[in-house]
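Enquirer: Sharing a sequence plus its predicted fold:
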Amino acid sequence: MTFQVNRQDGLFYRQTYFDKARRVVLKVGSAVLTDECGLRSDVIANISRQIAFLQSSGREVILVSSGAVAAGRQVLGVEKSPLEPLRIKQALAATGQGLLMQAYEHAFAEHGKKVAQILLTHDDLSHRGRYLNVRNTLSTLFDLGVIPIINENDTVSGEELRFSDNDTLGALITNMIGADMFMILTDVDCLYTANPMADESARPIYTVAEIDQAVEKMAGHSASSLGTGGMLAKLRAAKMVSECGGCSFIGPGRNPDILQELFSGELIGTFFLPAKDRINRRKHWIAYVLKPEGYLVLDRGACKALQENGTSLLPSGIISVQGEFDVGAPVRCLDQEGLNIASGLSNYSSVEIELIKGLKSNQISGVLGHKDSDEVIHRDNLVLKTNAIYE
């Protein structure tokens, strides 16, 4: 199967997955929710109406919403600057988040729906206990009939605590709760074969079977004037969901009936099918949620063994160690060209690996005075990067 599905098959796949979707995560970006005057109350009212429709049809819905910084910027009269300090953005988020939630509360109340605010940092999901607590909270809100509204906690998020964008946050939440579908509403109609603003031959792509390098090249590197994530970020998020067995959608957020039309089978936007080869939630957590604390550079033989045979990583295949980390830390495995080929949890610290790199497993105890494992990373804690979209 090619990366692009033909129109007839695409319609069939869409209707099948939309009909089966019982749990949905919807991400709406700043470019949809705001303009130069601030929050668009008409857009928020319309999105709330459509989400209320989905919930009333028996589906569970989570809304991941941007817009706090843009709302704060408007009410405080702070002009956007390319060199804007982090403290200014945090102050804008602190001011705007309340306005954003107030707008949603009023809009959902018109349909008899209650909402709850959840603000997250990357650290909340990388800590296993807190990760499970967030998942339990979301499940309880579903049981109570409440619609969770999630945003990044920009007020406290420094660079080390940040998600790269809310597309990534939405994908992580989708996989965390096992949602059937991740929907990204944005200011573009769909994915095109090229930039339609620069190439008259550009054509829309309605259904994608596999997000590979060819699809990545179509995304370009453009970003909205009001948002932080361009099409490449959205494709990366869709791939994360696909690898865990979910499907995704990218389409026009200001279409007044976008959700009703989609769930009725209309051919709008771009739909992404689940991957054939899927990873479980724990491996998704290792590969996508945890930020690497170090890097291991592998020789050609080790790379081949990991990619073709699905083996564990042994010390003999390690050429060098980058960074300082302890036992159990998340690390990335690189080939000699610097390409990320895998992520995993290390059985040894960086200091220990530095001493045993290039050695056979039966030599570990002689060098370290102990041997906790034959493997530096066991295959159960190792996730390969297949057709990855790299940063």
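Expert: Okay, I see it.

Enquirer: hey, let's count contacts and neighbours off CA atoms from now on
Expert: Fine.

Enquirer: Mind checking what secondary structure the residue sitting nearest the centre point of the chain has?
Expert: Computing the C-alpha centroid of the chain and ranking residues by Cα atoms, centre = their mean puts Thr168 first, at 2.5 Å. Per DSSP: H, G, I helix; E, B strand; the rest coil, the secondary structure class of Thr168 is helix.

Enquirer: so who does Asn166 touch?
Expert: Contacts for Asn166 were tallied using Cα atoms under 8 Å, 6 or more residues apart in numbering; they are Lys27, Gly29, Val64, Ser65, Ser66, Asn151, Glu152, Gly229.

Enquirer: Any figure for the gap between it and Gly344?
Expert: In this structure, Asn166 and Gly344 are 24 Å apart, going by Cα to Cα, to the nearest Å.

Enquirer: quick one on the thing from earlier: turn the contacts of Asn166 into CSV, including distance to Val115.
Expert: As requested, these are exported to CSV (distance: Cα to Cα, whole Å):
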residue, distance to Val115
Lys27, 15
Gly29, 18
Val64, 12
Ser65, 13
Ser66, 16
Asn151, 13
Glu152, 17
Gly229, 26
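
Enquirer: Now intersect the residues you listed with the strands, please.
Expert: Counting by DSSP state E, the part of those found in strands is Lys27, Val64, Ser65, Asn151, Glu152.

Enquirer: Among these, which one has the most neighbours?
Expert: Across those, the neighbour count under other Cα atoms under 10 Å reaches its highest value at Lys27, namely 26 neighbours.

Enquirer: For stretch 272-279, measure first residue to last.
Expert: The first and final residues of stretch 272-279 sit 17 Å from each other (Cα to Cα).

Enquirer: Please apply the same query to stretch 324-342.
Expert: Per Cα to Cα, stretch 324-342 runs 18 Å from first to last residue.

Enquirer: buried set for that stretch?
Expert: In terms of neighbour count (16 or more other Cα atoms under 10 Å), stretch 324-342 has its buried residues at Phe325, Ala329, Pro330, Val331, Arg332, Cys333, Leu334, Asp335, Asn340, Ile341, Ala342.

Enquirer: In strands, which of those residues appear?
Expert: Pro330, Val331, Arg332, Cys333, Leu334, Asn340, Ile341, Ala342.

Enquirer: For the second one, give me its contacts.
Expert: When you say that, I think you mean Val331. Applying Cα under 8 Å, 6+ apart, we find Val331 in contact with Pro292, Glu293, Gly294, Tyr295, Leu296, Ser343, Gly344, Leu345, Ser346.

Enquirer: how far out from the middle of the chain is stretch 9-22?
Expert: Computed by Cα atoms, centre = their mean, to the nearest Å, the chain-centroid distance of stretch 9-22 equals 22 Å.

Enquirer: and here's the other structure:
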Amino acid sequence: MDRRDEYLKSFEKANLIVLKIGSAVITKDDEGLDYQVLSNIAYEVQRLYRAGKSVVIVSSGAIACGRNKLKFNKKPLALFEKQALAACGQADLIKAYEEVFEQYNLKVAQVLLTSEDLSVRTRYLNARKTLLTLLKWKIVPVINENDTVATEEIRFSDNDILSALVALALPAEALFILSDIDALYTEDPRVNPKAQKVSVVREITPEIKAMAGCKPGKLGRGGMYSKLLSAEMVTSAGIPMAILPGRTPLILEKFFSGQQIGTLFLPKERKVSMRKLWIRYYLKPEGRLYLDEGAVKALVVEGKSLLMGGISKVEGDFRKGACVECLNGDGIVLAKGLINFSAEEIQNFLKTSERPPKEVIHRDNLVILD
């Protein structure tokens, strides 16, 4: 058996799949949505449903739809202009999904998220429960970032990252990113036509990340680098991921039949709890704690909680329960965690010999970063 065929088993076993669809996949240049591509995707999704699987779609395209609707060709766009275009285009986007899925007697539901919906624990759990309820009802959730209300501070970097966060939250059993670039290459093929395709990635190393370059997608904010970050997130939680050419008809059927197409990212054995994955990937730090060598050793080597005696400096104005970063003396971020005291309380402890009655960050709420 070919090794790639062997790796496909982890995808074939997946019963809950997240399918991320990029703007460049479902839109034509300056012509709006490509209904043929959307119909192709709907056909494949209904085949997955008939096979007993569930699918969550994360779809870009609202801004591109708004551009076409208003014939708004200005570039670059200010944030408020993107938000206005998204407001105009989102209705067209979900209407198109409803139309193509109706052909196969499947209903869709629109779900718009900001990062706050996933970083606030109660909202995160509610969003997860809503998605699972829709899947139980055999309704296909179509998720997009809520561009109309999201500010720069609470935006996902792009929908590649959003799809990974959704996959982690459910949790899904496979993530497929349908892109206008058909796979990971050793270099950007738009720059170097001689770049070689990478069929399988076993680990996201610095060398792998260097292959991505820094050029964004044709219509979206992402690029290959954001896809690699998504792969790093989901594979660390035991979820396999694949990048596939989204405009190719029957692409998922070809993939599952074993054709040498796209790039597979192999899952690792999950070693941390879902709560720690939530802390690591969903929460944005509100402050920083600088640690001495003893505290660094206690956290990183010995797996202990963080005590007040190991803190040398505090930065930020955070509340009790906030997410903070832990850094060593060289300013390297080593960990993230939920703190049991406010910044003001930590500052007061540093100024006196008084010690708090409990750990500053309990190890159950602490994640060591790679």
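Expert: Nice, thanks for sending it over. These numbers were taken from a predicted model, which means no experiment stands behind them.

Enquirer: Pull up the aligned stretch in structure 1 for stretch 162-178 of structure 2.
Expert: Aligned using TM-score structural alignment, stretch 162-178 of structure 2 spans residues 169-185 in structure 1.

Enquirer: now do stretch 204-221 of structure 2
Expert: Following TM-score structural alignment, the aligned partner range for stretch 204-221 of structure 2 in structure 1 is 211-228.

Enquirer: Not counting its own residues, what contacts the matching stretch?
Expert: Looking at what lies outside stretch 211-228 of structure 1 - Cα under 8 Å, 6+ apart - the contacts are 3, 29-31, 34-35, 70, 165, 187, 191-195, 229-232, 235, 239, 387-389.

Enquirer: Check stretch 139-158 of structure 2 too.
Expert: Applying Cα under 8 Å, 6+ apart, the set of residues contacting stretch 139-158 of structure 2 from outside is 54-60, 82-84, 86-87, 94, 106-116, 131, 134-135, 159, 162, 220-222, 226.

Enquirer: Make a ChimeraX selection of whichever of the residues you listed turn out to be buried.
Expert: Buried residues among the contacts of stretch 139-158 of structure 2 (16+ other Cα under 10 Å), as a ChimeraX selection:
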select :54,55,56,57,58,59,60,82,83,84,86,87,94,106,107,108,109,110,111,113,114,115,116,131,134,135,159,162,220,221,222,226
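
Enquirer: How are the strands of the stretch 151-300 of structure 2 distributed by residue range?
Expert: In the stretch 151-300 of structure 2, the segments counted as strands under DSSP state E, counting those that start in this stretch are 174-179, 184-185, 197-198, 200-201, 241-245, 263-265, 287-291.

Enquirer: I'd like these as CSV, with mean neighbour count appended.
Expert: What follows is those, written out as CSV (neighbours: other Cα atoms under 10 Å):
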stretch, mean neighbour count
strand 174-179, 27
strand 184-185, 24
strand 197-198, 16
strand 200-201, 17
strand 241-245, 25
strand 263-265, 22
strand 287-291, 22
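
Enquirer: Export those to a markdown table and append columns for distance to Pro357 of structure 2.
Expert: A markdown table is the format used below for the strands of the stretch 151-300 of structure 2 (distance: least, Cα to Cα, whole Å):
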| stretch | distance to Pro357 of structure 2 |
| --- | --- |
| strand 174-179 | 44 |
| strand 184-185 | 51 |
| strand 197-198 | 53 |
| strand 200-201 | 47 |
| strand 241-245 | 44 |
| strand 263-265 | 45 |
| strand 287-291 | 19 |
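
Enquirer: Glu99 of structure 2: which of those is closest?
Expert: Each of those was scored for nearness to Glu99 of structure 2 using Cα to Cα, and the closest is strand 174-179 (20.3 Å).

Enquirer: Mean per-residue distance, that closest one versus structure 1.
Expert: For strand 174-179 of structure 2, the mean distance to aligned residues of structure 1 following superposition is 0.7 Å (mean Cα distance after the TM-score superposition for structure 1).

Enquirer: Tell me what angle that strand forms with strand 241-245.
Expert: 30 degrees (axes from the mean of the first three to the mean of the last three Cα atoms, to 10 degrees).

Enquirer: name the helices or strands packed onto strand 174-179 of structure 2?
Expert: Under the contact criterion of 3 or more Cα pairs under 8 Å, 6 or more residues apart in numbering; DSSP states H and E, the helices and strands touching strand 174-179 of structure 2 comprise strand 16-21, helix 23-26, helix 159-169, strand 241-245.

Enquirer: okay, and the second one goes to which residues in structure 1?
Expert: Right, the one you point to is helix 23-26 of structure 2. When helix 23-26 of structure 2 is aligned against structure 1 using TM-score structural alignment, it corresponds to residues 30-33.

Enquirer: and of the contacts of Val331 of structure 1, the nearest to Ala275 of structure 1?
Expert: The shortest separation between Ala275 of structure 1 and any of these is 18.9 Å, and it belongs to Ser343 (by Cα to Cα).

Enquirer: counterpart of that closest one in structure 2?
Expert: Pairing criterion TM-score structural alignment: the partner of Ser343 of structure 1 within structure 2 is identified as Lys336.

Enquirer: For its match, list the residues it contacts.
Expert: Lys336 of structure 2 neighbours (Cα under 8 Å, 6+ apart): Ile279, Arg280, Pro285, Cys323, Val324, Glu325, Cys326, Leu366, Val367, Ile368, Leu369.

Enquirer: What lines up with the fifth one in structure 1?
Expert: Residue pairing (TM-score structural alignment): Val324 of structure 2 is matched to Val331 of structure 1.

Enquirer: now swap in Gly66 of structure 2 and tell me
Expert: Residue-level alignment of Gly66 of structure 2 against structure 1, with TM-score structural alignment as criterion, gives Gly72.

Enquirer: If we ignore the residues flanking it in sequence, what's nearest its match?
Expert: If the residues on either side of it in the chain are set aside, Gly72 of structure 1 comes closest to Gly96, at 3.8 Å by Cα to Cα, 6 or more residues apart in numbering.

Enquirer: Thank you, goodbye.
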